[in-house]
Each structure stands twice: as structure tokens, then as C-alpha cells.
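# Fold the following for me, if possible:
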Amino acid sequence: MGGALDPVVAEGRRRLRATLDDLEPGSRVEVALSGGADSLALAACLAFVAPHTVWTAGAVVVDHDLQPGSAEVAAHAARQARELGLEVAVVSVEVGTAGGPEAAARDARHAVLRSREADAVLLGHTLDDQAETVLLGLGRGSGPRSLSGMPAVDGIIRRPFLGLRRADTERICTASGLTWWSDPHNADPSFRRSRVRHEVLPLLEDALGGGVAEALARTADQLRADTALLDELAAQVADPCDIPLLAAMPAALRTRVLRRAALEAGADGSELAAVHVGELDRLVTDWHGQTRVELPGRVSAIRVGDALQFQSTPVAG
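Next comes the predicted model:
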């Protein structure tokens, strides 16, 4: 007779079900499996839940080939996933250099994940990851969009464990008889996230008496809800280039309408920052004959009478 079910394992399974409760029987669900504790815990929970929900369950292991032995790490993760009963694919990628090593690896990985023929792809981000993301956004001086952190649902991407701690995922792995890999990059102080994880957050927890990670995650949830509402209101504006209409709006709504207009004109959303939107706002509220505002993606905005116009940025020289 088996022992009592570990309550953390039960909670992991419950959270996975809740994040995927919109999926129909027969849907395909895959775990983005790195071999670390977070994604292995997800794999274990999915392997248990999938037969009860009649989902097709799998895992995709992305080998970035950035460290010696990465192929062996990928093979070990794939072997454990197969032993859990999951269908497994191992995909090797070439990582570029744009945005630095962390961003380039993330972009390569997400390109693979979003290309999968799956109804949902699960990422193992935890509450600790969410807290780190909020602090990193705060350090960059980013606005509420960045400080709202990672959503639980983002298209086919799902993050069931945003309410669990990193220690919880290790506990699920131990209870499931799984051995995880610890990425040495996560302890490398040359990476900003690593320093936030091992230096900044422990210091804040000590100085403020604990509960900092949970508070940061709650703040992200609140900001995400506010941002979603303002984005919805911005999407309802019929003419996002009408200056009298823009000038009459509250600033919080106007800047979102301007961001929407810039994206629709072809601006690069991955590089469009608050400083760019602020300059667009000056065309509306602080007009002194500025010639144009140049945006990432070779798009510029100009003011012509009572309207904004977007055009291709002229080539220098």
C-alpha cells in the first residue's frame, strides 16, 4: 500500500489542471523540458493528469548547445520523460547573439516552442522566477507592462507553476523519483538574473522580514490586470491618430493608444520602449514643431495638422 500523496504534488497537479481547463479532450499538451527541476516537475504532473483528461501528452527538449555536455543533459531529460510515459522530441538549435546570450537563447527556444503543433506548451516558471522578472523590470526603469511579469496564459504558452516556489518543484521531483540538472548559468554572477536570484532577493527578504517574492508576484498580478483593462480600452479607440481625441484622454490611456498606433504602423514591438512612446506623446501634448519621432523598425511618426502620420524612416546619407 502506498503512502499518502505529498500535498505539494497534489497542488502541482491541481494548478496544471486549472491552467489548462479550457482544453478539449484530445488536445495535445507539451512540456518545454530543460532537465531542470521546474520543467521535470511539470512533466511528472502532466503525465499523471493527461490520462484523466484524455490529452495527448508530450515533451520537447531544446538543446541550445551552449555548454559542454548539453547533448547528454538533453538525452537524460528525454529519457526520464519517456519513462513517465510522455512522447518526446529533442530539437537542436543555433543560438544567435542579438540582445545578449540570455535573450538570444530565449528567442531561439521560443521560436521552437511556438512552432510546435500543440494546443498548449507548458513552461516551468515559478513564483521565484516571477519575482525576479519584476525586479529586473524595476531595475530597467520599465513601465507597468514590464513590471506585470509573466502571464499564466500567453497564446499556446502556459505557466501552471507561477504560484509555486522553486523548492516545491524540487519536492515534486523527489516524490516522483526524478533527478534534475542544475544549470551552472543560474549561479554565474555574470548574468544579471543570477545576481538578482542569489544576492538581491535574499538581501531584500532579510531586510524586509520575508515575504518579498510573494509580494512581488502579487504586484505583478495586479499590474497585469490593470494593463489588460487599459489595453482593451485603447483597442476600442476608432482613430488612434486623431490628435484632439488623444489630447482629451487621460495619459495612462493615451500612451497605450499611441503604442498601439506605432505597432500597427510596423514598429518593432520587441524594441519599442517607454522613451519612444513618450516622444510620441510629446507630439500630442507638447508640440513645438518637432520634425519626426524615429521608432525601432524603421518607422517614424510626424504631426500634420490635427493628425499623426506614420511613414518609413528616411535612410541617412
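# Please count neighbours and contacts with C-alpha atoms only from this point.
Noted.
# can you map out the strands along this protein?
28-32, 56-63, 87-92, 120-122, 153-154, 157-158, 293-295, 299-304, 307-312 (DSSP state E).
# any chance of those in a markdown table, with distance to Arg195 and mean neighbour count too?
Formatted as a markdown table, the strands of the chain follow (distance: least, Cα to Cα, whole Å; neighbours: other Cα atoms under 10 Å):
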| stretch | distance to Arg195 | mean neighbour count |
| --- | --- | --- |
| strand 28-32 | 25 | 24 |
| strand 56-63 | 24 | 24 |
| strand 87-92 | 28 | 16 |
| strand 120-122 | 26 | 26 |
| strand 153-154 | 27 | 13 |
| strand 157-158 | 26 | 22 |
| strand 293-295 | 32 | 22 |
| strand 299-304 | 36 | 18 |
| strand 307-312 | 40 | 17 |
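# Tell me the buried residues in stretch 105-120?
105, 107-109, 112-113, 118-120 (16 or more other Cα atoms under 10 Å).
# on that earlier part again, could the strands of the chain go into a markdown table alongside distance to Val257?
Listed next are those as a markdown table, based on distance: least, Cα to Cα, whole Å:
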| stretch | distance to Val257 |
| --- | --- |
| strand 28-32 | 34 |
| strand 56-63 | 37 |
| strand 87-92 | 39 |
| strand 120-122 | 30 |
| strand 153-154 | 21 |
| strand 157-158 | 26 |
| strand 293-295 | 15 |
| strand 299-304 | 14 |
| strand 307-312 | 12 |
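# Quick one: the helices in the stretch 101-250 of the chain, in order.
Secondary structure of the stretch 101-250 of the chain (DSSP state H, counting those that start in this stretch): helices at 101-114, 127-139, 144-147, 166-175, 192-195, 201-208, 212-235, 243-247.
# one more to line up against the first:
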Amino acid sequence: MGPDPAVAAVRVAVRRALAGLPADGMVIAACSGGADSLALAAALAFEAPRARPVRPAGGVTIDHGLQEGSAVRADKVVRVLAGLGLDPAGSVAVVVGERGGPENAAREARYAALDETALRLRATAVFLGHTRDDQAETVLLGLARGSGARSLAGMPPSFVRRPSGSEDAGVRYVRPLLDLDRATTRRACRAMGLEPWDDPHNEDPAFARVRVRHEALPALEKALGPGITEALARTGRMLRDDADALDEMAARAYADAAVQGEGGEGGEGGEGGGDGPAAGVVFEVERLAALPRALRTRVLRAAAIRAGSPPGTLAAVHVDEVDRLVTAWRGQRHVDLPGGVRAHRRYGRLLFGPAWAERADSGT
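Below you'll find the model as predicted:
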């Protein structure tokens, strides 16, 4: 008799993800202790020793320190990971700042810790437990922000982050469970005798994602019928190819329009802005104006992120205002962007950098 169908589904997803990686190197499961990442960790512990060749597999949990008793909770998760057979299994405590809002700040702290862990262990990849439900929520949040096709494309199945100051090729992240729903991971945990931890933050309506999960999506299901989650996730997949092609063209346009040697070389890093803020980004306005809008706005968004504007809070309205500095300039000096970044036009050039730097330069 085979495993429970939910367990089998999670294992198959992990097996396929492992098959798509280089044969050598450790794979790490990032585990919060919730049902999604716990089912992922258990599947990785099962599949890694059965891979050909056998693959080392570890697990890590991040202690954000945002709740009382978080260190105790992290220790419990580590014991579960070790009990599953993941080695090494450990936790990393982080300090969550305030930049870009609480959700973005926690995310940045988490990814920075995962980057460091993966590089230290020379891991081939870090597996994340995001599901189809998470994908649908991400697409709906992107729609609400009005940030274009890239936001509507949702989360990629895999991506590479290049930590600031690192000479390594970067850290690869993989989401094996994007085609599975949250109910499947819960069933898998029950079948394996694993008790997931439900983060209280996942029920806090102060967070936009929680409101989407418990209010917006149920309302859409009620008004339009079942299948909204699947439809949103499918839309994300369909838009990703288009967004990838446009982003590739935009990267070339970025390099062509950037002023070399003045902070203008390079483009947006992997997910989460892994390249880190640059001192400044400078473009020739004439070259930007000659681009189709679909490419130009991508270039402007990438420049704002490279200059330090958090991707999660940079919305289409911000990019549109910067675009007006290029296409509808009537002498306006600057546009203030999230993260203390300012875009301003001067002498036929468009500059992105810290707002304080431009104020200091003008003597205000």
C-alpha cells in the first residue's frame, strides 16, 4: 500500500524539483513550522536520500523575534527538522527593521538570513513552501497595486538572489509546491503525523495578505463561483512568459540608456533586490524617451529598486510619476519614491538616488 495521496503529491513535486538541479550540493528546506513548509521539509527528507546520486539535505528556520516565545518555537521546529532526518538542522535569529513596512522588512531579513546560510553551507538550492494559494494571493495583491504584468505573473518557480558584496554566483531558490493547494499540505502533515504551527500573524487583518486570504478571495468565490484560486494562479503562469520576454528586452534597454561610470551601470537583481542599493543611477533622458512605454517603465522601476526603493512598496503610480519626468516634463524637479529614494531630472539626465543627497546638492 502506497502513501496517502497528499503525501505522494508533495513527494512527487519535491522529486521533480530535485531532478531539475545540478547533481551535487546540498538542498535546504526553509521551514517556518507551518503546514506548507513542514510538508515540504518532510518530503525533502524522504526524497533526498533516494535521489541518484544521493543528495545531502538540511533544514533551517528563521526566528524573526516578533512574537513572545519565538526562540522556543524555533527550537521546536529545529527538533522536528532533525527528527525528519535533515542534517544540518538549525535556526537563525534575525532583527527585523522598519524599511518598507513590517511585511517587507520581515521578508528582507528572512531572505538575508537564508542567503547567508545557503552560502555558508554551499547549498545548491533553498526550497520554499509556497503553494498555489500563496500564488493566487500574490497575483491578487499585484492586481490591487496595479504594478503591471510582472506583479500579475506572481511568484516564479525559481529565482536567484545575489547578496550585496558577495562574489558568489548567487543563491537559487525553488518553490516545488506552486501547483499544489494549501489543503494538500495540511492533509500530508496529518497523514505523516506532523503537527504544524499556525502563525498568529496569518490571522492578523493588519496584514494585506491576510485580508486577501480571509476576505477578498472568499468574497470572489461567493460572487463568481469556485475556482478563483486556480484561475488566478493560472493567469500568473500565462503572464510570466510575456513578462520574462519584456524584462529581458528592458535589461538591454537599461544598459543602453544608463550613463556609465556614474552609478548607472547594471540593473535590477534577483527577487528581493538582491544587488542592494546603489549610490545612484543615471540615464540619458533622450534615450529613455525613445523607448516603448512597456520597456521604459520597466527600466524606471528597475532603476528605482537599484537605488534603494523597496520592490514591495514601489507601485505603478510611483513609476508613472517618474515617467512624466521623461515624457511630460514641464520643469518639475523630482519625484519622491518609497525607501527615501528620489528621482530628479537635470541637464537632460534622469537621476535616482537618496533624497538627502539631492537636497544636500541643492543646498536645501
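# rewinding a little: quick check, nearest of the buried residues of stretch 105-120 of structure 1 to Val196 of structure 1?
Taking Cα to Cα as the measure, Val196 of structure 1 sits nearest to Ala105 out of those, at 19.1 Å.
# And Gly100 of structure 1, how far from Arg192 of structure 1?
11 Å (Cα to Cα, to the nearest Å).
# the more surrounded of those two?
The neighbour comparison of Gly100 of structure 1 against Arg192 (other Cα atoms under 10 Å) goes to Arg192, with 13 against 9.
# Tell me the residue in structure 2 aligned with that one.
Here Arg192 of structure 1 is matched to Ala208 in structure 2, going by TM-score structural alignment.
# Distance check, the closest residue in space to its match that isn't next to it in sequence against Arg240 of structure 2.
Nearest residue to Ala208 of structure 2, sequence neighbours excluded (Cα to Cα, 6 or more residues apart in numbering): Leu141, at 8.0 Å. With distances taken as Cα to Cα, Leu141 of structure 2 is found 16 Å from Arg240 of structure 2.
# Leu18 of structure 2 now?
From Leu18 of structure 2 to Arg240 of structure 2 the distance is 22 Å (Cα to Cα).
# Tell me which of these two has more neighbours.
Neighbours were counted for Leu18 of structure 2 and for Arg240 using other Cα under 10 Å; Leu18 has more, 22 against 19.
# contacting residues around the more buried one?
48, 51 (Cα atoms under 8 Å, 6 or more residues apart in numbering).
# Ok, Gln222 of structure 1 next?
Going by Cα under 8 Å, 6+ apart, the list of residues near Gln222 of structure 1 reads Ser148.
# That one maps to what in structure 2?
Gln222 of structure 1 maps onto Met238 in structure 2, by TM-score structural alignment.
# Could you do Ala234 of structure 1 as well?
With TM-score structural alignment as the criterion, Ala234 of structure 1 pairs with Ala250.
# Same question for Ser300 of structure 1.
Alignment note (TM-score structural alignment): Ser300 of structure 1 maps to Ala343 of structure 2.
# I'd say its match and Leu350 touch.
Yes - with contact defined as Cα atoms under 8 Å, Ala343 of structure 2 reaches Leu350; the gap is 6.9 Å.
# Against Ala255 of structure 2, how distant is Arg330 of structure 2?
Arg330 of structure 2 is 27 Å from Ala255 of structure 2, by Cα to Cα.
# okay, these two: which has more neighbours?
Between Arg330 of structure 2 and Ala255, counted using other Cα under 10 Å, the more crowded position is Ala255 (16 against 9).
# Secondary structure class of that one, three-state.
helix (DSSP: H, G, I helix; E, B strand; the rest coil).
# rewinding a little: which of the buried residues of stretch 105-120 of structure 1 sit farthest apart?
It's Ala105 and Asp119 that sit farthest apart of those, by Cα to Cα, at 23.2 Å.
# Could you pull up the residues touching Leu84 of structure 1?
43-44, 47.
# can we see that at 10 Å?
Leu84 of structure 1 sits next to 43-48, 58, 78, 176, 178 when contact means Cα atoms under 10 Å, 6 or more residues apart in numbering.
# Let me see the contact set for the counterpart of Val153 of structure 1 in structure 2.
In structure 2, the residue matched to Val153 of structure 1 (TM-score structural alignment) is Ser158. By Cα under 10 Å, 6+ apart, Ser158 of structure 2 lies in contact with 17, 125-128, 172-176, 271.
# Asp36 of structure 2: neighbouring residues, count only.
Around Asp36 of structure 2 there are 26 residues (other Cα under 10 Å).
# my guess is it contacts Arg190, does it?
No - counting by Cα atoms under 10 Å, Arg190 is not a contact partner of Asp36 of structure 2; they are 11.8 Å apart.
# Many thanks, we can stop here.
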